[in-house]
Structures are given as C-alpha cells and as structure tokens.
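S.K.: Structure here, sequence nowhere to be found:
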C-alpha cells in the first residue's frame, strides 16, 4: 500500500502522538485533517507540517459522541473523501479502583471508547460506499494487560480491541482494514493529563512516561505500521512487549509480575 494522495484524518492531533504523527504524515504526499478540542494548538501543529496548505482543522470533542456526524460530513467535504481515520484521541487515568468514582469510569469510557466508536460508525458508510478505508486505533499495551492504577483506562482500551476486531471481520469484504497500534510508554503529557480518582488531572509526569519513547520516533514506527496495514502492532520497550507474550502463554506468571508493580 502507498499512502500517496491519501486523505488522513487524525484525532487527538494537538499534542503527543497525534501531533508527531501529523508532522510525520505531512512529509508524505497526503492531505491531512487534524482534530482535537484545542483549535489554537491545532493551528500550531498545522504550522509545523511540511505543507500547511494541505492541512485542514476540525475541532471536535469525543465526549460529545452524540454529535459527531456533522464533523464527519465536514471532514469528507474538506477533500471530497477520507481514506484513513486515525482514532488517536483519548485520556488516561492514575488511581486505585477503590478510590475511583464511577463518574470517572464513565468519562473515560465516554471519551476513549464511545467517542471513538461513534466517530467510526459515522464515517463507516463512507468507507463502505468507496469500497476502501482504513481505521487506525491508538490503544495501548494496557489494552492487552491490565495494570495497577489504570483500571478504567485499561477497560476502555480492551473494549476498543473487541470492537475493532469485530469490525475488521465484518468489513473485510468491503476492503476496509483495521490497524490497532499498542503503545508502551511514550514521552508525552498523557500522565500529566491523566484523571485521578475524583476526576481531576494528575498534573505530574510519571517516571516511566518521562523515560518513554520519543513521540517523533514513535510516529515513524506507527506510520510504517499504517502503510503496511498491520492488523496489530506493539510499539514499546522490551519489557512491555515481553509482557504481552507472557500474558498469552504464561498468564499466571504475568499476574505475579503485575502484583509486584508499585501502586503508589
């Protein structure tokens, strides 16, 4: 597959992985649509892209998932089509199960799962009509392995795997593909913005996140996975990748390993 002349729509494009991916995509012969809640930040990202004239901005809030169809209609109008939707927007969490209000669980599921699903369902008829389309989903290694302090976040990412695996099977005949991208620790503001048990942001960087993969390097690897239409890819450190395979073949061993992780 070549991404030349494709129209790529990226959510969560104002910072972190989405920002780095937008800049990396812009080095190719593509048209870009960038979305998040923050128009000013999106404008800054647009200015960093190689060819800003080929970049459109659509603000949206995934939490407002009942009102995303007009955003899809607007996106299709930008360049007459959309070829690739990168579902990258989302929010993380840092709190123990016992300390997490149910309202926080709901908000994380509303943004990470229902927002992503609603946007996907809204654009799916366009992909079916064109007999072409690719959904790219930024999930997480935690979407494969639940770890302490991330119960709601892990649940939302596990749910995305279930939904998109089903969608892939249903629409293979329509030439629609799904690429699930599972990051490990990436040096972004994800932990700073992560919700605590009462719903307020953590407002500090985790040590593991601080030492994570640079988003610019991550974006290069993610773009390769998108271009080759990988079904599922783990872009992470050796320990995180190892955990996925230990979970698959030695689940009890992984459970013992996970219990030793710090929960403070």
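M.R.: Perfect, thanks for sending it. None of these values were measured; they are calculated from a predicted model. Residues are numbered from 1 along each chain as shown.
S.K.: only C-alpha atoms for contact and neighbour calcs from this point on.
M.R.: Noted.
S.K.: Stretch 28-36: which residues count as buried?
M.R.: Neighbour-count burial for stretch 28-36, with 16 or more other C-alpha atoms under 10 Å as criterion, is recorded at 29, 30, 31, 32, 33, 34, 35, 36.
S.K.: Can you tell me the SS state at the fourth one?
M.R.: Pointing back at residue 32 there. With DSSP: H, G, I helix; E, B strand; the rest coil as the basis, residue 32 sits in strand.
S.K.: OK, contacts around it?
M.R.: For residue 32, the contact set (C-alpha atoms under 8 Å, 6 or more residues apart in numbering) comprises 7, 8, 9, 10, 22, 25, 26, 54, 55, 56.
S.K.: these two touch, right, the fifth one and residue 12?
M.R.: Spelled out, that is residue 22. No: using C-alpha atoms under 8 Å, residue 22 is not in contact with residue 12; the gap is 10.1 Å.
S.K.: Return every residue with contacts to both of these two.
M.R.: With C-alpha under 8 Å, 6+ apart, residue 22 and residue 12 have common neighbours residue 34.
S.K.: Name the residues that touch the strand ranked longest in the chain?
M.R.: Longest strand of the chain, by residue count under DSSP state E: strand 176-183. Applying C-alpha under 8 Å, 6+ apart, the contact partners of strand 176-183 are 127-128, 131-141, 143, 161, 164-165, 167-168, 171, 222, 225-226, 229-236.
S.K.: and here's the other structure:
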C-alpha cells in the first residue's frame, strides 16, 4: 500500500491539486460577462447601496429599471445618472423607473408587469431594498417582526417569482439578492432582521438549485456593515424609527466599493459572496465549526449590551 501511494498515487494527487489550483486562479482572473445593454432591475434604487449600484451598472452600459417607493427621488437619480454620462463616449441608456412598495406584496404583480413593459425583458434582477431593525425581543411587537419580514423576505420573493417565468421562457436571466452577514450568523438585538435574512438565504439557495437547468444563475451577496442610513432608518420594537447612525455602520464599507463588488459578482456569475472584514467572516465559520463557542460569545455580547444600542 505504501508503494502504491508513494510511487503511483502521489503524483496523481499532486497533479489533481495543481489542476484545481490553476482553475481557481483562472476563475479569479476572468473578466466575466459584459452587462452592456443588459436590462438590470434594481430595487431600493433611490438611496444607499441601490443608488450606487445604479451608478455602477449605468456606467457599464446597462439598461436600468430603477424601483422604489418615492417617484421624485427615483427621478433625481435618473437625472444624476444622465448628467454623469453626458460627456462620456461610452454608450449609456436613460433609466426607466417603476414606483411601488415592496412590502405591499399584493402590488408586486402589477409592478412586475410595468417592469417588463420597460424593455420587454429582464436580464438581471437585483433585489436590494430592505429595512433593518434594532430591538429587544421581549419588547418587540409581533407586528414589527412581520413588517420586517414583509420587506426583506416576502417582497423580494414575490418580485422574483413574478419575473422568473419570463426568464425561464427565454432560458436567460440572473437573480441577485443583497442579503447580509446576518443571514449567516445571528447577533443579539437583531432578531427580526437576522431572521428575514436567514430566510432570504435559504429561499435563494433553493431557487439556485431548482433553476440551474434553465441556465439562470442565482447570486446571494452578504455584506457586513455599509456606510448607509440603514441603521438610522431601522425600526425598533414598537415600530418607531431607531434614528441613530451606529458606529459600526459609520465605519463600514463604502457603498461604492460594495456596488463594484456586486457588478463583479454578476459578471462572474458568483453563487455566494461574503463581503465582510476578518472578524465577521471568521464568525461565519465559527458558527459552523464550533457552535458552542459561537453561542457563548453571543451570550456574552448580549449581556454587555443589555439593550439595543451602538455596537
């Protein structure tokens, strides 16, 4: 047996490892698919990460359909994008806008029809819109848990399922969802938000497996903290606005950098991308490999905070 491993199997193993390593290098180096002319739908496009994604994909030549609740703010984004591309030689397209509230799932079907009327198809759907939460479970009304779930989970699910048949008929398209590291690990005083993102991760993992046969990739992107107003606009246990820019949010990723990573993930048809620092990334692995220690650390964190406040 030792002779076989030493003289016969070892070179084969080393060769196989070399092939795997080369493949991974080539994957990282590849430019990926172009989004020039692709119809890209972005929810929550009037501010934060959604607005930055609009900038990045517009500059890349995509035909945008910007979605949000405020028509005036969406139109302002359109004007900014049009002005930014006025002096560029690269071909760009004036975005369309569709106004609707993702949390009101009974309106999503109509919104999907309007989206499809813009260009007749959807090539890339970026489910970005969402709301955060800060609260103690003991003091949080069940209606708040439902409201967060409506926006962060049922809304993207409803829009995806409304647009998916048109992609399946063409055997073409790409579904993207902006989840969160908290869709992989749960931290104290974020129950509604973490629960909605865990559900999102599970649903789109299932979707990826089910529609792979149609050539439609599904990308789940899980960022850590991003410098947006997400914490300011977060809801609390009684449904009121949190109104505080957390320190962790204020020092988080630049949304422009995250938007560029979203474009990169789309081009490379990545399946699951975590965009976080060393500690959150390590925590994701710790939750799987050493759950007892992870739970102990989270309990300690909860005791130190005692109430939802800046981390």
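M.R.: Structure received. Since this is a predicted model, take the numbers as computed values, not measurements.
S.K.: superposed on structure 1, where does the helix or strand where residue 116 of structure 2 lies end up, distance-wise?
M.R.: Per DSSP states H and E: residue 116 of structure 2 is located in helix 108-119. Mean deviation of helix 108-119 of structure 2 from its aligned counterpart in structure 1 after superposition (mean C-alpha distance after the TM-score superposition for structure 1): 1.2 Å.
S.K.: Give the aligned range of that helix in structure 1.
M.R.: Aligned using TM-score structural alignment, helix 108-119 of structure 2 spans residues 68-79 in structure 1.
S.K.: Show me which residues of the matching stretch are buried.
M.R.: Going by 16+ other C-alpha under 10 Å, stretch 68-79 of structure 1 has these buried residues: 68, 69, 71, 72, 75, 76, 78, 79.
S.K.: Show me what the very next helix or strand once past the helix holding residue 116 of structure 2 is packed up against.
M.R.: Helices and strands here follow DSSP H and E; after helix 108-119 of structure 2, the next one along the chain is strand 124-127. If you count contacts as 3 or more C-alpha pairs under 8 Å, 6 or more residues apart in numbering; DSSP states H and E, strand 124-127 of structure 2 packs onto strand 39-43, strand 174-178.
S.K.: Save those strands as TSV, and put in mean neighbour count too.
M.R.: As requested, these are exported to TSV (neighbours: other C-alpha atoms under 10 Å):
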stretch	mean neighbour count
strand 39-43	26
strand 174-178	24
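S.K.: How much space separates residue 99 of structure 2 from residue 107 of structure 2?
M.R.: In this view, residue 99 of structure 2 and residue 107 of structure 2 are 10 Å apart by C-alpha to C-alpha, to the nearest Å.
S.K.: Residue 164 of structure 1 maps to what in structure 2?
M.R.: So, by TM-score structural alignment, residue 164 of structure 1 is matched to residue 204.
S.K.: what's the burial count for that match?
M.R.: For residue 204 of structure 2, the count of nearby residues is 21 (other C-alpha atoms under 10 Å).
S.K.: ok, now residue 233 of structure 2?
M.R.: 17.
S.K.: With residue 289 of structure 2 instead?
M.R.: Residue 289 of structure 2 sits with 11 neighbouring residues when counted by other C-alpha under 10 Å.
S.K.: cool, residue 210 of structure 2 as well?
M.R.: 11.
S.K.: ditto for residue 89 of structure 1
M.R.: 25.
S.K.: and the aligned residue in structure 2 for it, what does it touch?
M.R.: In structure 2, residue 89 of structure 1 lines up with residue 129, judged by TM-score structural alignment. Contact partners of residue 129 of structure 2, counting by C-alpha under 8 Å, 6+ apart, are 43, 44, 45, 50, 102, 151, 152.
S.K.: Mark which of those residues are part of strands, please.
M.R.: residue 43.
S.K.: Buried ones from the contacts of residue 129 of structure 2, can you make that a PyMOL selection?
M.R.: Buried subset of those, written as a PyMOL selection, criterion 16+ other C-alpha under 10 Å:
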select buried, resi 43+44+45+50+102+151+152
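S.K.: I'd like the contacts of residue 129 of structure 2 as TSV, with distance to residue 138 of structure 2 appended.
M.R.: TSV is the format used below for the contacts of residue 129 of structure 2 (distance: C-alpha to C-alpha, whole Å):
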residue	distance to residue 138 of structure 2
43	32
44	30
45	34
50	33
102	28
151	22
152	22
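S.K.: Filter the contacts of residue 129 of structure 2 down to the ones in helices?
M.R.: Residues of these located in helices (DSSP state H): residue 50.
S.K.: Can you tell me which of the contacts of residue 129 of structure 2 is nearest residue 142 of structure 2?
M.R.: Closest approach between the contacts of residue 129 of structure 2 and residue 142 of structure 2, by C-alpha to C-alpha: residue 151, at 14.7 Å.
S.K.: Tell me, how many residues neighbour the aligned partner of residue 284 of structure 2 in structure 1?
M.R.: Matched by TM-score structural alignment, residue 284 of structure 2 corresponds to residue 244 in structure 1. Neighbour count for residue 244 of structure 1, taken as other C-alpha under 10 Å: 19.
S.K.: For residue 244 of structure 1, give me its contacts.
M.R.: So residue 244 of structure 1 contacts 141, 144, 145 (C-alpha under 8 Å, 6+ apart).
S.K.: If you rank those residues by neighbours, which is first?
M.R.: Within the contacts of residue 244 of structure 1, most neighbours by other C-alpha under 10 Å means residue 141, with 25 neighbours.
S.K.: Next one: the residue mapped onto residue 175 of structure 1 from structure 2 from residue 269 of structure 2, what distance?
M.R.: Counting by TM-score structural alignment, residue 175 of structure 1 corresponds to residue 215 in structure 2. As judged by C-alpha to C-alpha, residue 215 of structure 2 and residue 269 of structure 2 stand 11 Å apart.
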